[in-house]
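Novice: Below are the sequence and a predicted model for it; my questions follow.
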Amino acid sequence: MATPEMRKDTLRRLRAGSGKLATAALKSLDAEHPWFSDLPAQERSWVGSVAQAGINSFVSWYAAPGESYRSATEVFAAAPPELTRSISLQHTLSIVRTVVKIVESHSDEFASPGNEQHLREAILRYSREIAFSAAEVYARAAESRGAWDARLEALVIDALVRGEVGDDLPSRAAALGWKPGPTLVMVGKTHGPLGEVQSAELRRHMRRVAPGSLVGIHGEDLVIIARSDEDRTKLAEELMPSFGPGPVVIGPEAVTLAEVARSTRAAFTGVAAAPAWALTPRPVGADDLLPERVLVGDAAARDRLMAVAYDPIVKAGGSLQETVATFLDCGRSLELASRTMFVHANTVRYRLKKVAELTDWDVLSTRDAHILETAFALGRLRDAAHAPL
C-alpha cells in the first residue's frame, strides 16, 4: 500500500520528468500515427500543447485527486477551439491513449520503490477521466458549431433570397460546405410549422440525400439549395417528400452563387404565382411560370419572357411575327387567321411550326399560346414605350 511518503516521492519524480514524458509522447505520435505527421506546423503545436498539458494535468491530479474533473478539463484549454475542427475526436482519443501509454511505460522509472502498482492504477483512473472530458469538449463544440452553422445558414439563404450577393457571401457559403457547380434550387412549403427538433431532423435528412446542401426554413417556407452534379430530375424527386402540400418550384439551372441567388428568387416568386395556373404541375419549373410571375410583379420574369418568347420571333424576320400576332388576335383560329392574312391555312400552320422550332413553344397548344400571348403583349408595350413620338 502506498504511504504518504511514497506518494510525495513519486510526485517529485513525476514533476521532474514531465518534460521527458512529453518529448517521448510526441515521438510516439510521430512514429505510430501517420495523420499526425501530415498536420500543418500550427496544428502539430496544438497537439504538442495538449500532450504536455495532459502530462502536467496528471501530475496535478496525482497531487490532489479530489480535483480530478477540473484537471481533466484543463487539458483541452491548452489548445484553441479550432482544434475540434481540424482534429477528430477519434484522433484526440489516440493522443490520449499515446500519452497514457508513455506515462505507464515509464511508471517504474518515476514511481518510488514499492509504489509502482499504485501509480499504474492512478494512470488508468485518470485516463478514463481524460477520455470522458475529451468527449464532452467535442460534444460542446459540436453543439456550438451546430447552432452557429444554423445561424450562418439562415443568413446565407436570406441573402440569396434578397439577391444580396456581397463579397463575403461566397466565403460564408463555403464555410457551410457549398461549392460552385451545377446547383438545384427548390422552394415550397413544409409539412406545417416545425419546431427545433423537426427542423434539425429535416436538415439532417436533406444532407443525407444531397450532401453539402443548404436548407432554409422561414416559417413554413422551405428552401433547398443542393449540388446536382448528376440527374437534376432524379434529385428533385428524392427531395419532394420533404415538402408539404402546395406548389413546389424548381429554379433555373445555376452554377455560381450569383446565379443561385437569381434562381432562388425566381423559385420564390414562382411559389407565389403558381395558384394563377390551375393545372400547375408539382414540381414545376420557375420558367414554366413566366406569365404568372409577371402577374405578381416579377421584373426578371417579364424581361426573360420577352427575351425567349418575343425577341427571337421578331429577330427572325419574315412573316413569323405577323402570323403569331394574327393567330392570337383571331382567337387562335387557323381558318380565321388565314382569311385575315389572305393565305392558306396550311401556310399559317407551317409558319407556326417554325415558331415552335425557334422558341420551343407551340402556339397550337393552349398553355404555350398563353405564354406567347403574354410575351407579345409585353413586347408590344415595351416597343411602344421606346418608339419615337
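Specialist: Received, thanks.
Novice: CA only for contacts and neighbour counts going forward, please
Specialist: Will do.
Novice: Tell me which residues touch F376, please.
Specialist: Residues touching F376, when contacts are defined by Cα atoms under 8 Å, 6 or more residues apart in numbering, comprise M306, A309, Y310, A325.
Novice: when you check these against the helices, which ones overlap?
Specialist: Secondary structure assignment by DSSP state H places M306, A309, A325 of these in helices.
Novice: now that we have those residues, which one has the most neighbours?
Specialist: Ranked by the number of neighbours (other Cα atoms under 10 Å), these place A309 first, at 24 neighbours.
Novice: okay, now the one to match up with it:
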Amino acid sequence: MTGRRQHPSEATSRAVERSAGELSTLASQRMDEHLRWYRELSAEERSQVGLVAQAGISQFIAWFHQEESHQPSAISIFANAPQELTRSVSLRQTLDLVRTVVDVVESRVESLAGPGDEQLLRESVLRFSREIAFAAAEVYAGAAEARGAWDARLEALVVDAVLRGEADDSMQSRASALGWGDVADVTFVVGSTPTVPGGAVPAVDDLRRAVRQHRVEALAIVQRSRLIAILGGTREATRVVEDVADCFGPGPIVVGPTVPHLFAAGRSARAALSGLAAAAAWPDAPRVLESDVVLPERALAGDPPARRILVERIHRPLAAASHAPLLQTATAYLETGGSLEASARALFVHPNTVRYRLGRISEVTGYDLASPREAWTVRIALALGRLAATPGPTTAAATASATSAAGPAPSEARRTRAEPRQRRTASPDTAAQGPLEETSKLSTPNS
C-alpha cells in the first residue's frame, strides 16, 4: 500500500479504543468455533494464545493512534509469549490466529468507524496484520535457528557417545530430548564426506532431507573426512542407504548391523567403522555394503569380533561331531581348487557325495563354496578356527612361565637337594668321572 496513512477522526479512535475487550472476546470465541487445533490445546496453552491475541489487538489500537509517519511494529506482540509456545503452536496455526483476529476486526468496522473512516480502518487493519505476520515469521525463525543449533549439538554428543560405547544416563536424556528415546531398529552408517559448497552443514542437511523422504529418523554428523549417520525406524537400512548414496562422498559406504535400539548402537558402529577401514582390501566391493560382507577383510585387519563371528558361523558348526564329514569335504574341496573329482579322490568317495556335502555345507553355514568370494571367506574362517583350537607358542610359553613361578616339581626338588651332598662325599677324581665309570668302580671290590 502506498501513500501516507490518514489520521482517523476522534470518534473513530475512541470507538476502537473502547472495543478492545469486546474484540478480544470475539476473537477467542471465533478461534474456539473455527480452529480445531485451538480447541485441542491445553488450558495453559489456550491462555497463552489468548494473551497473544489480546496483545495484538492492544498494539493495533496503540498504533492506530500514532502519527501518520509512524510505521507499525508488532514484534512486541510476541515478547511475552513463552518460547515453548512455538513448539505447541506452529507458524501456520499462528497465521490462522492472525487471520481470525483480522476477520473479527473487519466484521466490526461498520460499527467502530466514524463517518468516512470505514476504508481507513480496513486498510489500517490489513497493514497491521501484515506486520503481525512478519513478526510471527521472525519469532519462529529465531526459535527454529536456536533449536537447530542446540539439536545439532545434542546430535553430535549422542553420536559421539555411540562411537565410544557410552550408553549412560546422560546419553539417554539427550536422546530423549531429540525424540530418540523410543526409536527402534537402529543402524549405524558411515562413508566419506561429500565436497559441497558451504562445508559440512549442507552435507548433513541434504542427508537428513533425503532420509526423511523414506520416513526414517536420522542423526547425522561430519567427523573429519567421514559422514556418519544413525538411521532409526527401519529394518531395510541398506535399501535406504542405496537410495541416498549420492549424499555421501566417493568410496564405499558401510552399513552396520541393525540393533534393537540406540543404546545398543555401539556394536553397529564398531562393525561399520571396521568395515570401512577394511573395505580397501576388496577392490571390486560394491559402493554400499554391509559390514558382514567384509568379515574376511576385517579379520585380516585384526578385528577380534570379525574373527569370532567367522569361527562361530562357519568353523564351529562344521567342526561338530555330527558334521565331521562336512569339515573334511570343505577342506578337501578348498585345497583342490574347487574340483569335485579331485575332492572325491582325496576323500575316497563318489563325486556325487561331494556334491551333496557341498549343499549341506551351504545349508549349515550359509556360504556356498561354488562362489569364489564365499569360498575364500570359508577358507579364512576354517584357518581361524584351527588357530583358535591349536595351542600356539604363546600358550606353551605361558605354561612354562606358570610352571617356573610355581617352583620345581617334587622329584626335581629332591634331586636338587641330594646333589650337594653327593658332591661333598665324592672325591675330585670321582666327581670328574662319568656315571657309568663311577658305577663300575663301586662294584669292582664286591666282585
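Specialist: Sure thing, it's come through. In this text, all values refer to a predicted model and were calculated from it rather than measured experimentally.
Novice: Redo the contacts of F376 of the first structure as JSON lines? Include distance to L202 of the first structure.
Specialist: Output for these, formatted as JSON lines (distance: Cα to Cα, whole Å):
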{"residue": "M306", "distance to L202 of the first structure": "39"}
{"residue": "A309", "distance to L202 of the first structure": "39"}
{"residue": "Y310", "distance to L202 of the first structure": "42"}
{"residue": "A325", "distance to L202 of the first structure": "49"}
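Novice: re earlier: could you save the ones in helices among the contacts of F376 of the first structure as TSV and add columns showing distance to D383 of the first structure?
Specialist: Formatted as TSV, these follow (distance: Cα to Cα, whole Å):
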residue	distance to D383 of the first structure
M306	11
A309	15
A325	14
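Novice: The first structure: which residue goes with A137 of the second structure?
Specialist: The pairwise alignment with the first structure assigns A137 of the second structure to A135, based on TM-score structural alignment.
Novice: which SSE is that match in?
Specialist: helix 116-162 (DSSP states H and E).
Novice: check contacts around the nearest residue to the match of A137 of the second structure once chain neighbours are set aside.
Specialist: Computed as Cα to Cα, 6 or more residues apart in numbering, the closest residue to A135 of the first structure that is not its neighbour in sequence is L89, at 7.1 Å. Going by Cα under 8 Å, 6+ apart, L89 of the first structure touches A134, A135, Y138.
Novice: ok, now which ones touch the last one?
Specialist: Shown in contact with Y138 of the first structure (Cα under 8 Å, 6+ apart): T84, L89.
Novice: Going by residue numbers, what spans are helices in the stretch 251-400 of the second structure?
Specialist: Defined through DSSP state H, counting those that start in this stretch, the helices belonging to the stretch 251-400 of the second structure, from first to last, are 265-278, 295-300, 304-310, 316-319, 324-335, 340-347, 351-365, 372-389, 393-406.
Novice: By how much does the fifth one deviate from the first structure on average?
Specialist: Read that as helix 324-335 of the second structure. Between helix 324-335 of the second structure and its aligned stretch in the first structure, the superposed structures give an average distance of 4.7 Å (mean Cα distance after the TM-score superposition for the first structure).
Novice: What of the shortest one?
Specialist: Here helix 316-319 of the second structure is compared with the first structure after superposition; its mean distance to the aligned residues, by mean Cα distance after the TM-score superposition for the first structure, is 2.4 Å.
Novice: corresponding residues in the first structure for that helix?
Specialist: Helix 316-319 of the second structure falls opposite residues 311-314 of the first structure when the two are matched by TM-score structural alignment.
Novice: Can you name the residues in contact with that stretch?
Specialist: In this structure, residues lying in contact with stretch 311-314 of the first structure by Cα under 8 Å, 6+ apart are L320, Q321, V355, L358, T359, G379.
Novice: in it, what's buried?
Specialist: If you call a residue buried by 16 or more other Cα atoms under 10 Å, then stretch 311-314 of the first structure has these buried ones: D311, I313.
Novice: Over to stretch 60-78 of the second structure?
Specialist: For stretch 60-78 of the second structure, using 16+ other Cα under 10 Å, the buried residues are F60, I61, W63, F64, H65, P72, S73, A74, I75, I77, F78.
Novice: could these be laid out in TSV, adding secondary structure?
Specialist: As requested, these are arranged in TSV below (DSSP: H, G, I helix; E, B strand; the rest coil):
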residue	secondary structure
F60	helix
I61	helix
W63	helix
F64	helix
H65	coil
P72	coil
S73	coil
A74	coil
I75	helix
I77	helix
F78	helix
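Novice: before we move on, the earlier item: relative to the second structure, what is the average displacement of the helix holding A135 of the first structure?
Specialist: Aligned to the second structure and superposed, helix 116-162 of the first structure gives a mean residue distance of 2.7 Å (mean Cα distance after the TM-score superposition for the first structure).
Novice: what element comes up after that helix heading to the C-terminus?
Specialist: Toward the C-terminus from helix 116-162 of the first structure - assigned by DSSP H and E - lies helix 169-175.
Novice: That next one vs the second structure, average offset?
Specialist: Here helix 169-175 of the first structure, set against the second structure after superposition, deviates by a mean of 4.9 Å using mean Cα distance after the TM-score superposition for the first structure.
Novice: The very next helix or strand once past that helix vs the second structure, mean deviation?
Specialist: Toward the C-terminal end, the helix or strand that comes next after helix 169-175 of the first structure (DSSP H and E) is strand 183-189. Following the fit onto the second structure, the mean deviation recorded for strand 183-189 of the first structure is 3.4 Å by mean Cα distance after the TM-score superposition for the first structure.
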